[in-house]
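A.B. asks: When you get a sec, could you give me coordinates for this:
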Amino acid sequence: MLNKILFITLLSVSYLLVSNTVYASPVETFEFNDEVTKVRFQALSKELRCPKCQNQNLADSNSPIAEDLRRELYELLQQGKADSEIIDFMVARYGEFVLYRPRVSSVTYILWFGPILLIFIGVIVVIVILRKKPVSKAALALNSEQQAKLKQLLADNADESSHPASPSAAPLTSASKEKE
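C.D. replies: You can find the predicted model right below:
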């Protein structure tokens, strides 16, 4: 029994040690000449999207393409390129998708102004629905002729239910169902 507990404990500990190293990713270390370049690298890596990881920027992604793009970003910064030049280079190479916040252009108008337009249309629809003229109580009220006809129908219905006029009007029972 003691051997079994010892075996399970050792197996659990070894699993924890091995599983932790599987999820650990190598840390990229870039050496920067000054603190300003390091801050620019961090800002640009948060502004650029990983082409493989749909909802992650370069700083958060561990994919191989993100590593390549971070290396490319580092090299461009070491060459003394401006932020706008780096962004233009990345967009030219990978398309507008690489921008985490797309630029406002004729291609992206629907992204920027679509939600505002939908809210505006929704407000107009709500206003139109609320402004519709409600049905007045006068239109719902019955005139005297309709009231008399309704009373007559109710009275006829009450007479028929208390005195069945014919056997066919009587409700069906299990015996009458068997005859049919």
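
A.B. asks: CA only for contacts and neighbour counts going forward, please
C.D. replies: OK.

A.B. asks: Tell me if Q152 really is in a helix.
C.D. replies: Yes. Q152: assigned to a helix according to DSSP: H, G, I helix; E, B strand; the rest coil.

A.B. asks: Kindly tell me how buried it is, as a neighbour count.
C.D. replies: Using other Cα atoms under 10 Å, Q152 has 12 other residues around it.

A.B. asks: same question, A175
C.D. replies: 8.

A.B. asks: how near is M90 to S14?
C.D. replies: 44 Å (Cα to Cα, to the nearest Å).

A.B. asks: More neighbours: those two, which one.
C.D. replies: Neighbour totals were compared for M90 and S14, and M90 leads with 19 against 11 (other Cα under 10 Å).

A.B. asks: How about the secondary structure of the more buried one?
C.D. replies: helix.

A.B. asks: Isn't it up against S84?
C.D. replies: No. Counting by Cα atoms under 8 Å, M90 does not reach S84; the two are 9.9 Å apart.

A.B. asks: if I look at L11, how far off is K4?
C.D. replies: 10 Å.

A.B. asks: brain fart, K137
C.D. replies: Taking Cα to Cα, one finds K137 at 83 Å from K4.

A.B. asks: got the residue ranges for the helices in this protein?
C.D. replies: Here the chain has its helices, by DSSP state H, at 2-23, 35-47, 64-78, 83-94, 109-131, 137-140, 144-162, 174-179.

A.B. asks: mind checking which of these is nearest R101?
C.D. replies: Ranking these by proximity to R101 (Cα to Cα) places helix 35-47 first, at 7.2 Å.

A.B. asks: So which of L11 and K4 has more stuff around it?
C.D. replies: In terms of neighbours (other Cα under 10 Å), L11 is the more surrounded of L11 and K4; the figures are 12 against 9.

A.B. asks: Give me the distance between that one and I5.
C.D. replies: Applying Cα to Cα to L11 and I5 gives a distance of 10 Å.

A.B. asks: Following up with a second sequence; could you model it the same way so I can compare the two?
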Amino acid sequence: MRRILLPLALAGFLAGPALAVQPDEILDDPALEARAREISRDLRCLVCRNENIDDSDAGLARDLRLLVRERLLEGDSNREVVDFIVDRYGEYVLLNPRREGMNLLLWLAGPAMLILGGGVSLVYIRRRRTDATLPDTPLSPEEQKRLDQILDR
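C.D. replies: Presented below is the predicted three-dimensional model:
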């Protein structure tokens, strides 16, 4: 049994992540292919959600990879390619949304909530500390009488 499991475990351990880019998609120009890989790394597969299009086997991811390479062959810059795809599929296609417009609100909301929560906690702790240091004063005779009435003593 060990003779079978050990080679299988070793093969699984040594196997790296397989990219979904097919050989027929790869561009002849290494510089353009490197640019295509750089762009693809930041584009989300709309089927797989949290995978970039290079790692996805989905048909839509293949279409996006081909579209990126097609736009590069037409002479578009990296920014123009990304803008073209965002115009077509929306900002959801970006793995890292842009920090502008309404997205800026989302980027700043997390740190703002952390600071606000820390401030509220600090105020709460300081008030609690001052409440604990107040001296215990005995009840007045009227307050004691009212308390006894409430408790039915």
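
A.B. asks: Can you calculate the TM-score here?
C.D. replies: Superposed pair, TM-score by TM-score structural alignment, normalised by the length of the second structure: 0.70. Supporting alignment: 124 aligned residues with a Cα RMSD of 2.7 Å.

A.B. asks: re earlier: do you know which of the helices of the first structure lies nearest T29 of the first structure?
C.D. replies: Nearest to T29 of the first structure among the helices of the first structure is helix 64-78; the distance by Cα to Cα comes to 10.1 Å.

A.B. asks: mean per-residue distance, the closest one to the second structure?
C.D. replies: Compared with the second structure after fitting, helix 64-78 of the first structure deviates on average by 0.9 Å (mean Cα distance after the TM-score superposition for the first structure).

A.B. asks: Tell me the residues of the second structure aligned with that helix.
C.D. replies: Mapped onto the second structure using TM-score structural alignment, helix 64-78 of the first structure spans residues 59-73.

A.B. asks: Would you mark the buried spots in the matching stretch?
C.D. replies: 61-62, 64-69, 71-72 (16 or more other Cα atoms under 10 Å).

A.B. asks: and what of stretch 38-52 of the second structure?
C.D. replies: Buried, per 16+ other Cα under 10 Å, within stretch 38-52 of the second structure: 39-46, 51-52.

A.B. asks: Just the terminal-to-terminal distance for it.
C.D. replies: 11 Å.

A.B. asks: Equivalent analysis for stretch 131-151 of the second structure, please.
C.D. replies: End-to-end for stretch 131-151 of the second structure, by Cα to Cα: 26 Å.

A.B. asks: can you count the residues close to the counterpart of L104 of the second structure in the first structure?
C.D. replies: Using TM-score structural alignment, the equivalent of L104 of the second structure in the first structure is Y109. The tally of other residues near Y109 of the first structure (other Cα under 10 Å) stands at 11.

A.B. asks: Chain neighbours aside, what residue packs nearest to the aligned residue in the first structure for I85 of the second structure?
C.D. replies: Aligned counterpart of I85 of the second structure in the first structure: M90 (TM-score structural alignment). Setting aside the residues directly before and after it, M90 of the first structure is nearest to V98 in space (Cα to Cα, 6 or more residues apart in numbering), at 7.1 Å.

A.B. asks: separation between the one you found and L118 of the first structure?
C.D. replies: Applying Cα to Cα to V98 of the first structure and L118 of the first structure gives a distance of 26 Å.

A.B. asks: which of these two has more neighbours?
C.D. replies: Between V98 of the first structure and L118, counting by other Cα under 10 Å, V98 is the more crowded of the two (22 against 11).

A.B. asks: Go ahead and confirm that one touches K52.
C.D. replies: No. V98 of the first structure is beyond contact range of K52, at 9.8 Å (criterion: Cα under 8 Å).

A.B. asks: Could you pull up the residues touching D42 of the second structure?
C.D. replies: 52, 94-96 (Cα atoms under 8 Å, 6 or more residues apart in numbering).

A.B. asks: my bad, V104 of the first structure
C.D. replies: Contacts of V104 of the first structure by Cα under 8 Å, 6+ apart are W112.

A.B. asks: can you rerun that using 6 Å?
C.D. replies: Listed by Cα atoms under 6 Å, 6 or more residues apart in numbering, V104 of the first structure has no contact partners.

A.B. asks: And the one 4 residues further on, by the same measure?
C.D. replies: By Cα under 6 Å, 6+ apart, T108 of the first structure lies in contact with nothing.

A.B. asks: Can you give me the buried ones in stretch 75-94 of the first structure?
C.D. replies: 76-77, 83, 86-87, 90.

A.B. asks: Including distance to E35 of the first structure, could the residues you listed go into JSON lines?
C.D. replies: Shown next, in JSON lines, are these (distance: Cα to Cα, whole Å):
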{"residue": "L76", "distance to E35 of the first structure": "16"}
{"residue": "L77", "distance to E35 of the first structure": "12"}
{"residue": "D83", "distance to E35 of the first structure": "15"}
{"residue": "I86", "distance to E35 of the first structure": "18"}
{"residue": "I87", "distance to E35 of the first structure": "20"}
{"residue": "M90", "distance to E35 of the first structure": "23"}
